[in-house]
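Colleague: coords below, sequence missing:
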């Protein structure tokens, strides 16, 4: 008859278990929290965007006054400080988002308008050529606040560049000689104000991804616990040296 097993954990596996198990559980719950944040943002987005359109005022406004609302504004596009946001993907193709400042009618304040996606040019040394309509434009769309935290491989060079890796409102406001509303308008797909491909993704599009990552972290935690228990349950007598044979 085999001797019964006893729980006799070794020091090093116990230390590894004590460090990794809370880490795996934390990462799993963090991913669930990110999924819930996206869900709540989408609820707020849908509530505001489906309401009456809000007029963008000629004065500088607070981001909360405009964020996620469907807004309308009149003004003139200015191409001197137009930028391209790099590495935007549409249907598997790499390209840019075109961000054009709109000088609000009878105001010095500009509103940044994301006019949509355009394909990469011949190569990155030759930027794509596109048109920007002149004259008074009326733009409609949903006002968004770009993320303040994002991944970047290198810090941007000082001064003005035509191509940016991310839409950084603080950086943009620091390098242009005019005041800028603290939002970026996603030009409505039905708008005729000089737009390109405008297949805007939902804010909650990544919920299933976060849930999948959470499941993986919890499975790793369960696997770690199982391995630790298996290694720590020893049969009586197996942890003592064998007696020497006479």
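Modeller: Cool, got the structure. Everything quoted here is computed from the prediction, not taken from an experiment.

Colleague: C-alpha from now on. contacts and neighbour counts both.
Modeller: Noted.

Colleague: helices and strands around the longest helix seen in the chain, which ones?
Modeller: Counting residues, the longest helix found in the chain (DSSP state H) is helix 11-49. Helix 11-49 makes packing contacts with helix 207-232 when contacts are defined by 3 or more C-alpha pairs under 8 Å, 6 or more residues apart in numbering; DSSP states H and E.

Colleague: okay, pairing it with this:
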């Protein structure tokens, strides 16, 4: 049996492009998975570390991100903001955001107080919920924001009592004139409102397995292209031989 390989320039170039593309995209997905694993480690570390006590000084987001934080002060009840399209267990509702003034300072932190169901008859109506009066201490987790949802058309302005799709500390600070820490405190502590404002916060889906699956698919594409080029180029034939007379 004789095995020969027929080299064809055009299939070779196409195969080379697919192999390079598959490996490059596979490595990119691997890096994305590593980044998500680093975030998961940051979350785990932040949940076990001592709480960060908020005061008058602004804290850089990267120093507070995913850490447990605590603050003593008072809520600013006349500046709530409601984030729409935040379902919970299949029910439509809002996230309630409210500034919290840190005691003895002009600094505030924007607190995600919890989830509130939407009125099915009138989506503009906000059901009543209690807000603690006076000085209290709250704890929670510092997050870059309260989540982002897709919105169509022009976004309504952020203002006191507004129902909006998205808002963050920077937008609320600009609209209210309040000095705010550059992150959101996702409240986990009880303050007497937890029977109305649910704090069953969703855990972040980091998608590590998704990125690993995508990486496997890209590597498989590169390998398949290479094998196809090799197999399609093989020319297998019978070798000819001569008989000798006895």
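Modeller: Cool, the structure landed. The model shown is predicted, which means the values in this text are computed figures rather than measured ones.

Colleague: the helices in structure 1, which residues?
Modeller: Listed in chain order, the helices of structure 1 (DSSP H) span 11-49, 63-66, 169-175, 207-232.

Colleague: what's the mean gap between the shortest one and the aligned bit of structure 2?
Modeller: Here the mean offset of helix 63-66 of structure 1 against structure 2 after fitting is 3.3 Å, by mean C-alpha distance after the TM-score superposition for structure 1.

Colleague: The residue nearest to residue 140 of structure 2 when sequence neighbours are not counted: how many residues sit nearby?
Modeller: What sits nearest to residue 140 of structure 2 in space, not counting adjacent residues and going by C-alpha to C-alpha, 6 or more residues apart in numbering, is residue 187, at 4.2 Å. Burial measure for residue 187 of structure 2: 22 neighbouring residues, criterion other C-alpha atoms under 10 Å.

Colleague: And residue 187 of structure 2, how far from residue 70 of structure 2?
Modeller: When C-alpha to C-alpha, to the nearest Å is applied, the distance between residue 187 of structure 2 and residue 70 of structure 2 equals 9 Å.

Colleague: same deal with residue 133 of structure 2?
Modeller: With distances taken as C-alpha to C-alpha, residue 133 of structure 2 is found 18 Å from residue 70 of structure 2.

Colleague: can you check residue 92 of structure 2 too?
Modeller: When distances are taken as C-alpha to C-alpha, residue 92 of structure 2 and residue 70 of structure 2 turn out to be 29 Å apart.

Colleague: now residue 118 of structure 2
Modeller: 29 Å.

Colleague: just residue 211 of structure 2 next, same as before
Modeller: When distance is defined by C-alpha to C-alpha, residue 211 of structure 2 is 34 Å away from residue 70 of structure 2.

Colleague: One more: residue 155 of structure 2?
Modeller: From residue 155 of structure 2 over to residue 70 of structure 2 the distance is 32 Å, taken as C-alpha to C-alpha.

Colleague: Which of these two has more residues huddled nearby?
Modeller: For residue 155 of structure 2 versus residue 70, the count of surrounding residues by other C-alpha under 10 Å is larger for residue 70: 20 against 10.

Colleague: residues contacting the counterpart of that one in structure 1?
Modeller: For residue 70 of structure 2, the aligned position in structure 1 is occupied by residue 72, per TM-score structural alignment. When the contact criterion is C-alpha atoms under 8 Å, 6 or more residues apart in numbering, the partners of residue 72 of structure 1 are 53, 54, 55, 56, 138, 139, 140, 141.

Colleague: Just the buried ones from these?
Modeller: In the contacts of residue 72 of structure 1, burial by neighbour count holds for 54, 56, 138, 139, 140, 141, counting by 16 or more other C-alpha atoms under 10 Å.

Colleague: one step back: what's the overlap in contacts for residue 187 and residue 70 of structure 2?
Modeller: Shared between the contact lists of residue 187 of structure 2 and residue 70 (criterion: C-alpha under 8 Å, 6+ apart) are residues 138, 139, 140.

Colleague: ok, so of those, who is nearest residue 204 of structure 2?
Modeller: For those, the closest approach to residue 204 of structure 2 (C-alpha to C-alpha) belongs to residue 140, at 15.2 Å.

Colleague: coming back round to it: among the buried ones among the contacts of residue 72 of structure 1, list the two that are farthest apart in space.
Modeller: Spatially, the most separated pair among these is 54 and 138, at 13.0 Å (C-alpha to C-alpha).

Colleague: so who does the aligned partner of residue 126 of structure 1 in structure 2 touch?
Modeller: Applying TM-score structural alignment, one finds that residue 126 of structure 1 aligns to residue 124 in structure 2. The contact partners of residue 124 of structure 2, taken as C-alpha under 8 Å, 6+ apart, are residue 163.
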